[in-house]
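Student: need a structure here:
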Amino acid sequence: MFDRLEAWSIAFADAVWGLPMVALLLGGGGFFLIVSRAMPYRYLGHAFAVMSGRYDTPDEEGELSHFQALAAALSNTMGLGNIAGVALAIVAGGPGAVFWMWISAIVGIATKFFTCSLGVMYRGVDSAGNLQGGPMYVIREALPRSFYPLAVLFSVAGLIGTLPMFQANQLTALVGQTVFDGAPPAWSGLATGLVLAVLVGVVIFGGLPRVAKVAVRSLPAMVVVYVTMTLYVVLTHITEVPALLWLIVSEAFNPSAVGGGFVGIMLIGVSRGVFSNEAGVGTEVMAHGAAKTNEPIREGMVATLGPIFDTLLICTCTALVILLAGEWQSPGNLSGITLTANAVQSEMGTPGLLALAFVALILSTTTMFTGWYFGAKCFGFLAGAQWQPYFRWFFISAVIFGASVSVDVVFNLISGSYGLMALPTMVSTLILAPRVMDAARDYFSRLQSQK
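Tutor: I've put the predicted structure just below:
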């Protein structure tokens, strides 16, 4: 049964992540960059100022401050895709895949500006009368009725794409690597899944404010620990870094490289990059759509920081550790987080492995917490807000399921669902881009007049 499920999941992900999807995400991001005249990049300083709380408006509509909204978005994007997903990308596509992950993040900055500005601009009311943000509400509120099936497609795909299976699976694998020295007993997956299910349940039954508070408190510590670990590995291999960076760039355009040549590497790198930073997927729109602000462009600017922290910083840390340790050249049976863990252990010993376990625990649990919020919003859009509380039980059961199956099944299932989510998100954003630009010109002209 599991063999058939694995084969189906691979076919599903391959069908979704073909050239058309990559062209939509990279081409769409390039279009946003050009049409905005690099506006999101030119005002990054303002984005940091907004994130710091200088422009917080607690009396306006929404549930979260600007920083809490960014933390909630990052707690979903900054998950084990940053550790395990990067390892999977390098094994499948070689060092060149890292380059295309970087490209997906760079154009993703512009994509997030447009998608998340729309998330505040076109917030809608659910069946219970609560204000909500997300691509499904953008499509419902801003586009003709004929586009409504795209809102349904996003919500259905979002129910699957936001499930915690990948996080539970890879955390279970890390427990096996750390506690049982790579040879966990058969019962360990179920046991780990049950413990995680209880932990997730405690948090998600507290609602979005509790999720945001957990993310705000835990993510900064995780970033400091992980960057410190990476700097240690980089400094011990400092003479190898220039050649490694050249290898990443040159292999990205090598027609005979591992991963199916130039096109194959690009597909792998972009799909893994989007799996990491979620630019254009739409989950980030649901987080930033909950911000307490009546200025859509202001929240759009905060969202631009996501790909910088997520892919350009944390994913690069993972890639450097794996490539400098040399583990990617002969991975054997290692895959995902076990490959990253092996690389860290070879460079830093047991202390490094324990530090990685701490980082992975923070990443996986915070991602699961926010994944519940996003999935519940999709479920509420489809079935009605009054049914959202019941989604918690389905979500918790998915933790246990994810801990018990292979990494290929859960990764391909989630990755393919991300691609399906990106289709309605990108199509609606491309159509509505002129409205974002009108609002952006107005906002930044007012900002300049205040100086």
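Student: contacts, neighbours, all on C-alpha from now
Tutor: OK.
Student: W246: neighbour count?
Tutor: W246: 13 surrounding residues under other CA atoms under 10 Å.
Student: ok, which stretches of the protein are strands?
Tutor: 124-125, 131-132 (DSSP state E).
Student: deepest of these, which one?
Tutor: strand 131-132 (a mean of 20; mean count of other CA atoms under 10 Å).
Student: look up how far K451 lies from the nearest residue to M368 once chain neighbours are set aside.
Tutor: Distance criterion CA to CA, 6 or more residues apart in numbering; nearest residue to M368, sequence neighbours excluded, is P164 at 5.2 Å. Distance, P164 to K451, by CA to CA, to the nearest Å: 45 Å.
Student: those two: who's more crowded?
Tutor: Counted by other CA under 10 Å, P164 and K451 do not tie: P164 has more neighbours, with 31 against 5.
Student: isn't that one up against G402?
Tutor: Yes - with contact defined as CA atoms under 8 Å, P164 counts as touching G402 (7.1 Å).
Student: the residue nearest to M368 and F369: what is the separation?
Tutor: Separation of P164 from F369 (CA to CA) stands at 9 Å.
Student: cool, and A49?
Tutor: 27 Å.
Student: before we move on, what about A23?
Tutor: Applying CA to CA to A23 and F369 gives a distance of 31 Å.
Student: ok, these two, which is more surrounded?
Tutor: F369 (29 against 14).
Student: who's in contact with that one?
Tutor: Contacts for F369 were tallied using CA atoms under 8 Å, 6 or more residues apart in numbering; they are N76, V200, V203, I204, V211.
Student: buried subset of those residues?
Tutor: When the contacts of F369 are checked for burial by 16 or more other CA atoms under 10 Å, the buried set is N76, V200, V203, I204, V211.
Student: greatest separation within those residues: which pair is it?
Tutor: Using CA to CA, the buried ones among the contacts of F369 span at most 14.5 Å, a distance reached by N76 and V203.
Student: still on that earlier bit, kindly reformat the contacts of F369 as CSV containing distance to P255.
Tutor: Formatted as CSV, the contacts of F369 follow (distance: CA to CA, whole Å):
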residue, distance to P255
N76, 34
V200, 44
V203, 48
I204, 47
V211, 45
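Student: let's see this one next, to set against the first:
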Amino acid sequence: MGNIIVEFSNWIWGTPILILLLGGGTYFFIHSGFVPFRKMGHAIGLLKGKYDHELAPGQITSRQALSAAIASTVGLGNISGVAIALNMGGPGAIFWMWVAAFVGMATKFYTCSLAIMYRGKDSRGNIQGGPMYVIEEGMGKKWKFLSYIFSIAGVIGLLAIFQANQLTAVTQAVLLEPDTLEETVRNRWVIGIIMMLLTAMVILGGLKRIAAVASKMVPFMVGVYFATVLIIVVQYLGDIPSIFKLILVDAFTGNAVMGGAVGSVIIVGARRAAFSNEAGIGTAPMVHGQSQNDEPIREGLIAMLGPFIDTVVVCTLTALAILLTGVWQSTENDGVKLTLAAFEIGIPVVGKYLLMLSVLVFALSTMFTYSYYGHKCTNYLFGADKADYYNYFYLITIVIGAVASLEVVVSLVDGMYAVMAFPNMIAAIYLAPKVKVAMKDYFKRMNARS
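Tutor: The predicted structure is shown next:
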């Protein structure tokens, strides 16, 4: 079964998905008139809450929505995901992660604008947003099968099994250091159960509790991680130019990949960027669709900041720590253990504990938000009265993720992400002209105010 999952993931993450995400994102980037570059300042200004409207439909503020979306993306994909990218694709994969991030900003601008523009209602009559509702309300009932495909893949792909697996791995390596296989297995079960209980305390309180917790955790976790990596980077300041040169050269030569396959480097970078910032996958529109906002373009502008913070800032920090310390060449570790090795070299004695703190906060914040995404997909498929059962299924799978194989876990999540991307991107491309019209109208009104 594990081999089938791995093979399916490798097959679906071939040329079609690459064209869909990078090609579609490039189309949005150009179609929007390069909004990610031109309107970055306005997007940052919107976070101050000047235009927040408490009476607008929705459950949370735009700032809380962005925090929840970042909480789900700034996580272990930034710590172990970058390490996996370096293992599989070499330094050049980081460059293609950057490219994917910038086109991903345009993708999130479109998809999250649409999440406000085409909201629907669940079986209880509550307003809901997300790709499944965008497809149904924006494209029509004949396209509803795409909503079902997205939601089914979401129920599986948005489980926190990867986060549980990697948090367990770093906890074992830093705190427990088991001597036998029996101890390792027992520890994994215990850690999995503890994670399940911590997650339950938050997710059973619904979206408002998840958003409230995320809005407090996100600034803290990014700040701690940034400060920790900065300590490592300062020690290797003279090597930074050569590291960036290595990234750029390898991106177009593929020297770190067997046979010098540039295409493989691009695929690895795009795949890991998609897992890192989820642009095009359709998760962020589900939470941004709940914002108290009646301006679709405003929500899209706020949402596009996510991939920049997530991939361009946080993933680059991780890559620098790994590349500057040289552990990507000198160790056989993979995933979070590779990043751990870099922290142990860069900050002896305490480095591993600082990483442990970051991993703990990153993983838990992601687990909290993912539960909402899966709950929302279940709501769409089976109705609001049955959606709460998903939370219990979700909690059980945290324990399963803690004891499962890393390769199988990564492949299962990646495979379902790819399936989710197809309906989400099809809808966004189909409805892109609507966003362009709304964008022109929005900025015309903003310019008239100033």
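Student: filter the buried ones among the contacts of F369 of structure 1 down to the ones in helices?
Tutor: Judged by DSSP state H, the subset of those located in helices is N76, V200, V203, I204, V211.
Student: looking at those residues, which is nearest Q68 of structure 1?
Tutor: Distances from Q68 of structure 1 to these, taken by CA to CA, are shortest for V211, at 9.5 Å.
Student: what residues are up against the one residue sitting closest to the centre of structure 2?
Tutor: By CA atoms, centre = their mean, structure 2 has its centre lying nearest to T73, at 3.0 Å. Each residue near T73 of structure 2 by CA under 8 Å, 6+ apart is listed here: F275, S276, N277, E278, D310, T366.
Student: and L55 of structure 2, by the same measure?
Tutor: Residues near L55 of structure 2 by CA under 8 Å, 6+ apart: Q292.
Student: switch the cut-off to 7 Å
Tutor: Counting by CA atoms under 7 Å, 6 or more residues apart in numbering, L55 of structure 2 makes contact with nothing.
Student: what's it aligned with over in structure 1?
Tutor: Aligned by TM-score structural alignment, L55 of structure 2 pairs with D59 of structure 1.
Student: can you pull the buried residues of stretch 313-325 of structure 2?
Tutor: Buried, per 16+ other CA under 10 Å, within stretch 313-325 of structure 2: V314, C315, T316, L317, T318, A319, L320, A321, I322, L323, L324, T325.
Student: nearest residue to the third one in space, please, no chain neighbours.
Tutor: Among residues not flanking T316 of structure 2 along the chain, I94 sits closest, at 7.6 Å (CA to CA, 6+ apart).
Student: aligned to that neighbour, what sits in structure 1?
Tutor: Match for I94 of structure 2 (TM-score structural alignment): V98.
Student: roughly how far does its match sit from A87 of structure 1?
Tutor: 10 Å.
Student: alignment lookup: L80 of structure 1 to structure 2.
Tutor: Using TM-score structural alignment, the equivalent of L80 of structure 1 in structure 2 is L76.
Student: roughly how far apart are S72 of structure 2 and L176 of structure 2?
Tutor: Counting by CA to CA - S72 of structure 2 and L176 of structure 2 are separated by 27 Å.
Student: so which residues of the stretch 101-250 of structure 2 form helices?
Tutor: With helices called from DSSP state H, counting those that start in this stretch, the stretch 101-250 of structure 2 shows them at 131-134, 144-157, 161-171, 181-203, 206-235, 240-253.
Student: the first one aligns to what range in structure 1?
Tutor: It refers to helix 131-134 of structure 2. Aligned by TM-score structural alignment, helix 131-134 of structure 2 falls on residues 135-138 of structure 1.
Student: quick check: the matching stretch compared with structure 2, mean distance?
Tutor: Following the fit onto structure 2, the mean deviation recorded for stretch 135-138 of structure 1 is 0.3 Å by mean CA distance after the TM-score superposition for structure 1.
Student: and that stretch, how far out from the chain's middle?
Tutor: Its chain's C-alpha centre and that of stretch 135-138 of structure 1 lie 19 Å apart, by CA atoms, centre = their mean, to the nearest Å.
Student: name the residues that touch it?
Tutor: With contacts defined as CA under 7 Å, 6+ apart, stretch 135-138 of structure 1 is touched by L118, G119, Y122, R123, G124, A151, F154, S155, G282, V285, T425.
Student: how about the first one, what's its match in structure 2?
Tutor: Under the alignment (TM-score structural alignment), L118 of structure 1 pairs with L114 in structure 2.
Student: what's the burial count for that match?
Tutor: A count of nearby residues for L114 of structure 2, using other CA under 10 Å, gives 31.
Student: so who does it touch?
Tutor: Applying CA under 7 Å, 6+ apart, the residues contacting L114 of structure 2 are V134, P296.
Student: can you do 8 Å?
Tutor: Going by CA under 8 Å, 6+ apart, L114 of structure 2 touches V134, P285, P296, G300, A428, L431, V435.
Student: neighbour-wise, which one of the residues you listed leads?
Tutor: P285 leads the contacts of L114 of structure 2 on contacts (other CA under 10 Å) with 33 neighbours.
Student: to which residue of structure 1 is that one aligned?
Tutor: So P285 of structure 2 corresponds to V285, using TM-score structural alignment.
Student: my read: its match touches G119, true?
Tutor: Yes - in this structure, V285 of structure 1 is within contact of G119 by CA under 8 Å, at 5.3 Å.
Student: so which bits of stretch 349-366 of structure 1 are buried?
Tutor: Buried, per 16+ other CA under 10 Å, within stretch 349-366 of structure 1: 352-357, 359-366.
Student: just those residues: which are in helices?
Tutor: In helices, judged by DSSP H, the following of these are found: 352-357, 359-366.
Student: what number of residues lie near L219 of structure 1?
Tutor: So L219 of structure 1, with other CA under 10 Å, has 19 neighbours.
Student: over to M301 of structure 1?
Tutor: 30.
Student: then L194 of structure 1?
Tutor: Neighbours around L194 of structure 1, by other CA under 10 Å: 18.
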